[in-house]
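Visitor: Could you work out the structure for the sequence below:
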Amino acid sequence: MSLGGESWRWLLASSSIPAIAVVLLRIGVPESPRWLLSQGRVDQARAVVERLRGNVEAFEDLVRNHVSARRVRYRELFGKKYWRNTAFGTIFYNAQVVPYFAIYTFLPLVLLKMGVGEEDTTSDGLLNLFLLAGSLGGLWLVAKMSRRGLTIWSFVFLIATMAPMAIWPDAPTALLFPLFLVFTFTMSAAVNLDQVYPPELFPTDLRSSGVGLLNGLSRVGSAIGTFLLPLALDGIGFSPTMLILTLVLVGGLVVSLLWAPETKNSTMD
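Guide: From the prediction side, this is the model:
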C-alpha cells in the first residue's frame, strides 16, 4: 500500500512467477503409467516405470492382471457405489477452503477486528511464518497419520481455535491472536490433504472426473466465501461472521466422522 496507487498491479503480476516456474517444471513430466495402461498403451507405460526406476516386476503383474478399461459415465460419481465418496469429498474440501480463502483474502480486516493494526508488520510476519511451518508440518502429518484421522483432528483444532473468536470477539488480543496463529498453522497443514485425499476416493477410470468435480466445486465454494465475507463483516458484524465460518468447519467435522473412508496405503485400482 505504501508503494503507491499502482502497487496492486505488481502484487498481482508477481503471481505469474510461480506459475511460469510450474509450466517449466511440467515439461517432460510423463503421464501416469496406470492411465497409459488403461488406454492400452502398455509399452509407453512400461517405459515410464523404467525411466522413473519404479518396480518393474510389480508393473508386469499389473499388466498381466489388467482388464481392458470399461466405458465409464460421469453419473457414476453420484451412483450407489460412489455417491458417498463424492459427497464427502465435496463437503470436506469446501469446509476447508471456504474459511481459508475468506479469511486470508481479507486478512487485514480480520486482524483489525482482533485489535491488530494495519502497520503491525510483526504480527503479519508471524502469520506468514506459521503458514510456512504449517505447510511443511502438513507434509509430515500426511505421511505419518491416517487420512481419516488427520481430517477429523484438523477440523477439531480449527473449530477449537476459531470458536473463541465467534463467542468472545472482544477478548484481549493477547488471547485471540495466539489462537489465530494455531488456526493458521492447522489450516495450512490440513490443506495438504486436498492433494492426496480426493484422488484416493475414486478408481482410476473415474479419478480424473471425480477429482475434477471436487476441485471445481471447491473453487465455487471459495469464491462464494470470499465474496460474502466482507459483506457479512459489514452487515452482521465480526462475531456472527466467525460463527458462520465455525459452523462450516463443524459441518466438515460431522461429515468426516460419518463418511470419511480410510484410504492410506490402500491399493489404487
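Visitor: can we go C-alpha only for contacts and neighbour counts from here?
Guide: Will do.
Visitor: which stretches of the stretch 1-150 of the chain form helices?
Guide: 7-13, 16-26, 33-38, 42-51, 56-64, 83-105, 107-113, 121-144, 147-167 (DSSP state H, counting those that start in this stretch).
Visitor: and if you look at the stretch 151-269 of the chain?
Guide: 173-190, 193-200, 204-235, 238-259.
Visitor: can I get the ones you listed in CSV with distance to residue 116?
Guide: Formatted as CSV, the helices of the stretch 151-269 of the chain follow (distance: least, CA to CA, whole Å):
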stretch, distance to residue 116
helix 173-190, 7
helix 193-200, 30
helix 204-235, 16
helix 238-259, 14
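Visitor: Of those helices, which is nearest residue 121?
Guide: helix 173-190 (13.7 Å; CA to CA).
Visitor: where's that closest one relative to the chain centroid, distance-wise?
Guide: Offset of helix 173-190 from its chain centre (CA atoms, centre = their mean, to the nearest Å): 17 Å.
Visitor: Contacts for that helix next, please.
Guide: Contacts of helix 173-190 with the rest of the structure, by CA atoms under 8 Å, 6 or more residues apart in numbering, involve 96, 100, 114-116, 126-127, 130-139, 141, 150-151, 154, 157-158, 161-162, 164-165.
Visitor: compare with the first, here's sequence two:
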Amino acid sequence: MRGKHTRALWAATLGMFLDGFDLSILAIALLPLTQQWQPSPADVGTLMAMALLGSLVGGLAGGWVTDRFGRQRLLLPNVALYLLGALVSALSPDLGTLLLGRFITGLAIGLDYPLVATIVAEYSATASRGRGFAWVNLAWFGGAIFSTALGLALLSLGTDSWRWMLASAVVPALGLLWLRRRLPESPRWLLRQGRPEAAAHALRELEPALDGDALRDRLREFGVQRMPLAPLWQRRVWRRRLTLGILPWFCLDVVSLGIALYLPSVLRSTQVASSDTAAAGINLLFELVTAAAIVHILPRIDWVGRIPLQKKGFALMAAGLVIFALGVALPSVAVLFLGSTLYALGLGLGPAVTIFALAVEIFPTEWRASVAGLATSVSRLGAVFSAVLFPILEQHLGVPLLLTGVAAVAWLGRVITARFAVESSARSLEALEREALAAPKAEP
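Guide: Predicted coordinates for the structure are as follows:
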C-alpha cells in the first residue's frame, strides 16, 4: 500500500490496541483494588459493567455519527474523551467517581468501534481485507497482553498500584491522537454523498499511483445505488444479514469478555494460582495462545473464508469451556489448562476476527457504521450480563456449572453462524451489496 492507506489502517489498529489494553488492565487492577476498597460482589460487577455500558451508548452514537457526518468526524474527539476518562479513573477518591471514569472510557471506546471497523472495510483492498481485520484484532490482543504484563510489573507498587495501571492508558491514547491527524475521508462515503470530486481527491491521497482511467474505474466500482434505511428492516435478506452481523457477536461477548474479566479471579478462587501475580501470569499465557492463533489465520483468512473459521472457532471454544469446567470440578490442573488452551485457540482461530469483519462487510456504505455500532451495542449487552452476573452466579452455581452455561452460549454462536451464513471473503463490498439488491423483493 502507498499514500495514506497504511496510516489509516495503523490508526484503526492502534484504536483496537487501546481497547484491549483498557479491558485487560482493569482485570489486573481489580486485584489490588479489591484489597484496598473491599467492594462487594455487586460493586465489582457494577464496576466491570460501567465501561461496557458506556460502550453500549457509544456504539449506537458512534455508528450514527460516522454514517451521517463521515468517517473523519470522530477520529480525534473520541480519543480525547478516552484520555479524560482514564485520568478520572486513575485519580478517583471513591467508587462513585471511579464508576464515572470507567463509563467515560467505555463511551469513548464504543464511539471508536464502528469507526475502526468501517475504516478497515472501506480502506482495504478486497484481496487483503480479511488480513486487515485480523491485524486490528491481533492489535486488541497485543494491547491485552501488553497491559497484562504491565499490570504484573506494577503490582509490586502495592495497593495503590491500580491507579498507576489505569493511568498508564494515557500513553497509547496520546500516540493514537498523533497518528490520526489529517487522515482523508472515505472515498466510498463521499461518493454516496454525491461528492465525486472530493471522492477522487481522497482516493488520490490514499493511493497516489491511481490516475486517469484507473482512478475513474475505481470510483465507478464504488458506485452502487444509494439505499434508504427502510429496507434494512423490511426485507428478509437484510434481516438475515443483521442476524449474522449482530447475534454471534452478542454470544462472543457473553463468553469472551466474561472469561477475560474474571479468569484471574477464578484462578485465585479455585487455588490454581497461589497469588495475584501467578493469576495474572496464567491469564497472560492464555492471551498469548489466542494471539498466536490469530497469527496462524492471518495468511489464510482471505481464502479459507469467514464462515468456516467462525463455526470451527465457536465449536472449539465451547469444547474448551466444558473441559475447563471439568478441570475445576475434579479438580485437575492439567485438565483445566487443556480446556483453557482449547478455548483460547478457538477464540483466535475464528470469532475474535471474523465477527468484527462480518458486522461491516455485508452491509451497504450508507448503513455500514450504523450496523457496526448497533452490533457493538448489542454485544455490550452480553458483556454487561457477564460483568454483572458472573460473580453472583459463581457464588450461587459454582464455577463448573457457570462455565458449562457459558459453553452453551458459545455453541449457540456456532448455530446462528451456520443458519444465517453469508460468505464475504474475496468479494468486494459492492459485490456483496449487489447480491442483496438482487434478492427477490417479495420474500416470505
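Visitor: Which one, of the helices of the stretch 151-269 of the first structure, ends up nearest to residue 63 of the first structure?
Guide: Once the helices of the stretch 151-269 of the first structure are compared by CA to CA, helix 204-235 is nearest, at 14.5 Å.
Visitor: average gap between that closest one and the second structure?
Guide: Compared with the second structure after fitting, helix 204-235 of the first structure has a mean deviation of 1.1 Å; criterion: mean CA distance after the TM-score superposition for the first structure.
Visitor: give the contact list for residue 227 of the first structure.
Guide: Applying CA under 8 Å, 6+ apart, the residues contacting residue 227 of the first structure are residue 102.
Visitor: Could you find the counterpart of it in the second structure?
Guide: Using TM-score structural alignment, the equivalent of residue 227 of the first structure in the second structure is residue 388.
Visitor: gap between residue 378 of the second structure and residue 254 of the second structure?
Guide: Using CA to CA, to the nearest Å, one gets 10 Å for the distance from residue 378 of the second structure to residue 254 of the second structure.
Visitor: cool, and residue 433 of the second structure?
Guide: Look at residue 433 of the second structure and residue 254 of the second structure: by CA to CA, they are 30 Å apart.
Visitor: The two - which one has more neighbours?
Guide: residue 254 (24 against 18; other CA atoms under 10 Å).
Visitor: how about the closest residue to the more buried one other than its chain neighbours, what does it touch?
Guide: Nearest residue to residue 254 of the second structure in three dimensions, chain neighbours excluded: residue 382, at 4.5 Å (CA to CA, 6 or more residues apart in numbering). For residue 382 of the second structure, the contact set (CA under 8 Å, 6+ apart) comprises 250-251, 253-254.
Visitor: how about the strands in the stretch 1-150 of the second structure?
Guide: For the stretch 1-150 of the second structure, strands defined by DSSP state E, counting those that start in this stretch do not occur.
Visitor: Show me where it has its helices.
Guide: 5-37, 41-69, 77-90, 95-123, 129-154.
Visitor: just checking, what packs against the last one?
Guide: Applying 3 or more CA pairs under 8 Å, 6 or more residues apart in numbering; DSSP states H and E, one finds that helix 129-154 of the second structure contacts helix 5-37, helix 95-123, helix 161-167, helix 276-297, helix 301-304, helix 351-361.
Visitor: so the third one aligns onto which residues of the first structure?
Guide: Residues 7-13 of the first structure are matched to helix 161-167 of the second structure when aligned by TM-score structural alignment.
Visitor: now what about stretch 397-410 of the second structure, what contacts it?
Guide: Residues contacting stretch 397-410 of the second structure (CA under 8 Å, 6+ apart): 251-252, 254-255, 266, 314-315, 317-322, 324-326, 328-329, 390, 393-394.
Visitor: Map residue 184 of the first structure onto the second structure.
Guide: Residue 184 of the first structure maps onto residue 344 in the second structure, by TM-score structural alignment.
Visitor: ignore the last one, residue 37 of the first structure
Guide: Per TM-score structural alignment, the equivalent position to residue 37 of the first structure in the second structure is residue 191.
Visitor: Select, out of the helices of the stretch 151-269 of the first structure, the one closest to residue 84 of the first structure.
Guide: Across the helices of the stretch 151-269 of the first structure, residue 84 of the first structure has its closest neighbour in helix 238-259 (6.8 Å, CA to CA).
Visitor: And that closest one, how far out from the chain middle?
Guide: For helix 238-259 of the first structure - counting by CA atoms, centre = their mean - the centre lies 16 Å from the chain centre.
Visitor: Measure the mean distance from that helix to the second structure post-superposition.
Guide: Compared with the second structure after fitting, helix 238-259 of the first structure deviates on average by 0.8 Å (mean CA distance after the TM-score superposition for the first structure).
Visitor: What residues in the second structure pair up with that helix?
Guide: The aligned range for helix 238-259 of the first structure is 399-420, by TM-score structural alignment.
Visitor: And residue 422 of the second structure, how close does it get to residue 65 of the second structure?
Guide: Applying CA to CA to residue 422 of the second structure and residue 65 of the second structure gives a distance of 27 Å.
Visitor: returning to that earlier point: just the helices of the stretch 1-150 of the first structure: most buried one?
Guide: helix 83-105 (a mean of 21; mean count of other CA atoms under 10 Å).
Visitor: check contacts around the alignment partner in the first structure of residue 240 of the second structure.
Guide: Residue mapping for residue 240 of the second structure onto the first structure gives residue 84, with TM-score structural alignment as the criterion. For residue 84 of the first structure, the contacting residues are residue 259, by CA under 8 Å, 6+ apart.
Visitor: Give me the mean deviation of the match of helix 161-167 of the second structure from the second structure.
Guide: Looks like 1.8 Å for stretch 7-13 of the first structure (mean CA distance after the TM-score superposition for the first structure).
Visitor: related to what we said a few turns ago, what is the burial count for the match of residue 184 of the first structure?
Guide: When neighbours are counted by other CA under 10 Å, residue 344 of the second structure comes out with 26.
Visitor: can you check residue 394 of the second structure too?
Guide: Residue 394 of the second structure has 15 neighbours, counted by other CA under 10 Å.
Visitor: Spatially, what comes nearest to it if we skip its sequence neighbours?
Guide: residue 402 (6.4 Å).
Visitor: measure residue 114 of the first structure to residue 163 of the first structure for me?
Guide: With CA to CA as the criterion, residue 114 of the first structure and residue 163 of the first structure are 13 Å apart.
Visitor: and what of residue 264 of the first structure?
Guide: Residue 264 of the first structure is 30 Å from residue 163 of the first structure, by CA to CA.
Visitor: Distance to residue 412 of the second structure added to the helices and strands packed on helix 129-154 of the second structure, as JSON lines?
Guide: Output for these, formatted as JSON lines (distance: least, CA to CA, whole Å):
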{"stretch": "helix 5-37", "distance to residue 412 of the second structure": "25"}
{"stretch": "helix 95-123", "distance to residue 412 of the second structure": "24"}
{"stretch": "helix 161-167", "distance to residue 412 of the second structure": "34"}
{"stretch": "helix 276-297", "distance to residue 412 of the second structure": "21"}
{"stretch": "helix 301-304", "distance to residue 412 of the second structure": "22"}
{"stretch": "helix 351-361", "distance to residue 412 of the second structure": "13"}
